[in-house]
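[1] Sequence and predicted structure, then a few things I'm wondering about:
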Amino acid sequence: MELKYLYTFKTILDAGSFQKAAERLHYAQSTVTLQMQLLSQSLSTALFEKIGRKMVLTQSGRELLPYIEEVLAAAERLQQYSQHGRQLTGTLRIALPETLLSYQMSPVLAAFRRAAPAVKLSLQTPNCYEIRRQLINGAVDIGIHYDIGGYGPSLVTQKLGSYPLVLVGSPALHQQEQDFVTPGQQKDLCLLTADKNSLYQQMFDAYLRTAAITLNGEIEILSTEAIKRSVSGNIGVSYLPRFTVEEELRQGTLRALPAAVPRPEVATVCTYHKNKWVAPAMELFIRLLKEQLCPT
């Protein structure tokens, strides 16, 4: 049995298809197909079956997956063993929301860069639910995200800090439109959001429904900086972690608006797969992360 066949098998699961796995591995698709046929022969069982136009895991494939992951984790440990006591190398794949990357991670990244300059960091910014999925699938090594729960037994979760949330609007906003406490209002205001499925956006949407406050439309803008400029320009209001708008609130370009959202804060966690070997570079990053983001 070739170890590279196991890598190909896992890459198919991470990428979602034979074709995407071939692109990621720089193989021809026929090579991926052949490797899976040879792996199936070695294991004396079919690993994939075609359902419609998609290739999906068979029951045997699902049962063998934990063992294959154990073998790959052991292979990774062997690769790293010779590097013990020497300069850290390799790639560390990290997924985290854009707000945390832009406003909280600079000290962590700077410290890690000083300690492990030869390690390549691959940073991705999906939403928290996608981060959880990628961790379960093994597509990333570490997730740093808001605590959405539902991690199950396959993920290790470590709490970091908690951050207050705030509703912000333009200082030019009419006095009556600044009130988000009185229930039963219909406001001619637009809600600006970076991700309508984000945890804190869902919290604010639930509050609006409970308070029977209706807004006039929603604009999804992928950049928090662009959202802040839009709010400052009186295009709408936005519900954000307070750390993203501290400077603007201090300068008076944004204004905090009263809103009776229950428990207006969001916790952050660091997560990784329980079968993932915590390599020295990964251990270093998590330690620096805790030093910077955990409350003292």
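    Everything's here; your move. Numbering: from 1, shown residues only.

[2] Only C-alpha atoms from now on, for both contacts and neighbour counts.
    Noted.

[3] Quick one: residues contacting Pro107.
    Contacts of Pro107 were listed using C-alpha atoms under 8 Å, 6 or more residues apart in numbering, and they are Gln292.

[4] That one falls within a helix, correct?
    Yes. The assignment for Pro107 (DSSP: H, G, I helix; E, B strand; the rest coil) places it in a helix.

[5] OK, contacts around Tyr272?
    135, 141-143, 155-157.

[6] Which one of these is nearest to Thr193?
    Gly143 (21.9 Å; C-alpha to C-alpha).

[7] quick one: what helix or strand has the spatially most central residue of the chain in it?
    By C-alpha atoms, centre = their mean, the chain has its centre lying nearest to Ile131, at 3.4 Å. According to DSSP states H and E, Ile131 maps onto helix 128-137.

[8] ok, Gly85 to Thr58 distance?
    42 Å (C-alpha to C-alpha, to the nearest Å).

[9] here's the one I want to compare it with:
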Amino acid sequence: MNIENIEAFVYVIHFNSFNKAADALFLSQPSVTARIQSLERELNTLLFEREGRNFSITEKGKQFLPYAQQILQTYKKGKQQLLNLSAAPNELRIGSTVSVSNYVIPDILPIIKKKYRNLQIKLTTAPTEVILEKLLNKEIDIGFVRNVTHPYIDCTGFYEDPIRLFVHQGHPFVEKEQITIEDVSREALVFFECGSLDWMKIHRLFATLNHPPNIDYHIDNLETAKKLVAKGMGISFLPELCARKEVKEGVLVPIHVPALGGLSLRTNLISLKDSSMDFSPLCVDALKQII
């Protein structure tokens, strides 16, 4: 059975499009169609029902899909084994979002370096979209990003960073037992905006009130937001990890707000599916030592 035919089948389903699958595989649309037809002949069954330009997966196709995905994964593992993954790496190129570069990378790199003393490390800080592009172009080996999907990459959850409300040491909230969104809305807010879905959920919490929140500052930089809160200029919702140092020093105080629920910023670790060296376990092990 041709592995490329199976790959085409999985990609068409992933993108729900022959054209998009062709783009991802760097093939023409007729080439993808030919691979699917070849696979159907091998299996002696139809995998897709076709009506003009529209198509749908058949029941037989649905039954075959998990096996096709497993075949591709097994092939990848076998390829990695032949490339001798046990050899010590000599270079690690990391792509990372700003928050991970500032608050995670400085802690995990010494742990990685301790294990591989001759390892040269290069860090590139950029938005998620740029990191994904660099990974696909093989300019970096791994990336720490927000949520992203692509058939060429493996994406695993790396770290869940809870969003907490932070105030300065002398703020009245420190002594108050129960804090509501109504209470928060009446305080001067330093609103850190990073564009993720979880931050939009915070906006929606305020939307349930009869009056808008008192946002004095819209800030796109975590360090600036923290310093404004520390100076008593307002209170702020921030990722817990970024304020770890200030909390330890007593400069900032985390406040429990039940309405926040389990809001968090998720960082994912991405790598190429066909990578000859998998650094993901190394980074995960390093993270476990610091949290």
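    Received it, and whenever you're ready, just let me know what you need. These numbers come from a predicted model, not from an experiment.

[10] May I have the TM-score of the superposed chains?
    The TM-score (TM-score structural alignment, normalised by the length of structure 2) is 0.59; 258 aligned residues with a C-alpha RMSD of 5.4 Å.

[11] circling back to that earlier point, the helix holding Ile131 of structure 1 packs against which elements?
    Helix 128-137 of structure 1 is packed against helix 3-15, strand 142-146, strand 265-273, with contacts defined by 3 or more C-alpha pairs under 8 Å, 6 or more residues apart in numbering; DSSP states H and E.

[12] Hey, what's the angle from that helix to helix 3-15? Just curious.
    Computed with axes from the mean of the first three to the mean of the last three C-alpha atoms, to 10 degrees, the direction of helix 128-137 of structure 1 lies at 160 degrees from that of helix 3-15.

[13] From the rest of the structure, what touches helix 128-137 of structure 1?
    Contacts of helix 128-137 of structure 1 (C-alpha under 8 Å, 6+ apart): 13-14, 95-97, 140-143, 145-146, 148, 151, 154-155, 198-199, 271-273.

[14] now swap in stretch 241-254 of structure 2 and tell me
    99, 102-103, 161-162, 164-169, 174, 222, 226, 229-230.

[15] Pull the most distant pair out of these.
    Between any two of these (C-alpha to C-alpha), the greatest distance is 27.2 Å, for Asn102 and Val174.

[16] Compute the distance between the residue lying closest to Ala211 of structure 1 once chain neighbours are set aside and Leu191 of structure 1, please.
    Computed as C-alpha to C-alpha, 6 or more residues apart in numbering, the closest residue to Ala211 of structure 1 that is not its neighbour in sequence is Pro183, at 4.7 Å. Distance, Pro183 of structure 1 to Leu191 of structure 1, by C-alpha to C-alpha: 17 Å.

[17] for structure 2, what's the longest helix?
    Across structure 2, the longest stretch assigned as helix under DSSP state H is helix 59-82.

[18] In that one, which residues are buried?
    61, 65, 68-69, 72, 80 (16 or more other C-alpha atoms under 10 Å).

[19] Now distance to Cys283 of structure 2 too, for these, in CSV please.
    CSV is the format used below for those (distance: C-alpha to C-alpha, whole Å):
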residue, distance to Cys283 of structure 2
Gly61, 37
Leu65, 31
Ala68, 29
Gln69, 25
Leu72, 24
Gln80, 18
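
[20] any idea which of those residues is closest to Gly52 of structure 2?
    Taking C-alpha to C-alpha as the measure, Gly52 of structure 2 sits nearest to Gly61 out of the buried residues of helix 59-82 of structure 2, at 18.8 Å.

[21] List the contacts of the nearest residue to Arg266 of structure 2 once chain neighbours are set aside.
    Spatial nearest neighbour of Arg266 of structure 2, excluding adjacent residues (C-alpha to C-alpha, 6+ apart): Glu160 at 4.6 Å. By C-alpha under 8 Å, 6+ apart, the contact list for Glu160 of structure 2 reads 264-267.

[22] Is it possible to get a markdown table of these that adds distance to Phe206 of structure 2?
    Shown next, in a markdown table, are the contacts of Glu160 of structure 2 (distance: C-alpha to C-alpha, whole Å):
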| residue | distance to Phe206 of structure 2 |
| --- | --- |
| Ser264 | 17 |
| Leu265 | 19 |
| Arg266 | 22 |
| Thr267 | 25 |
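
[23] Identify, from those residues, the entry nearest to Ile108 of structure 2.
    Thr267 (14.4 Å).

[24] residues contacting the closest one?
    Applying C-alpha under 8 Å, 6+ apart to Thr267 of structure 2 gives the contacts 144-147, 157-161.
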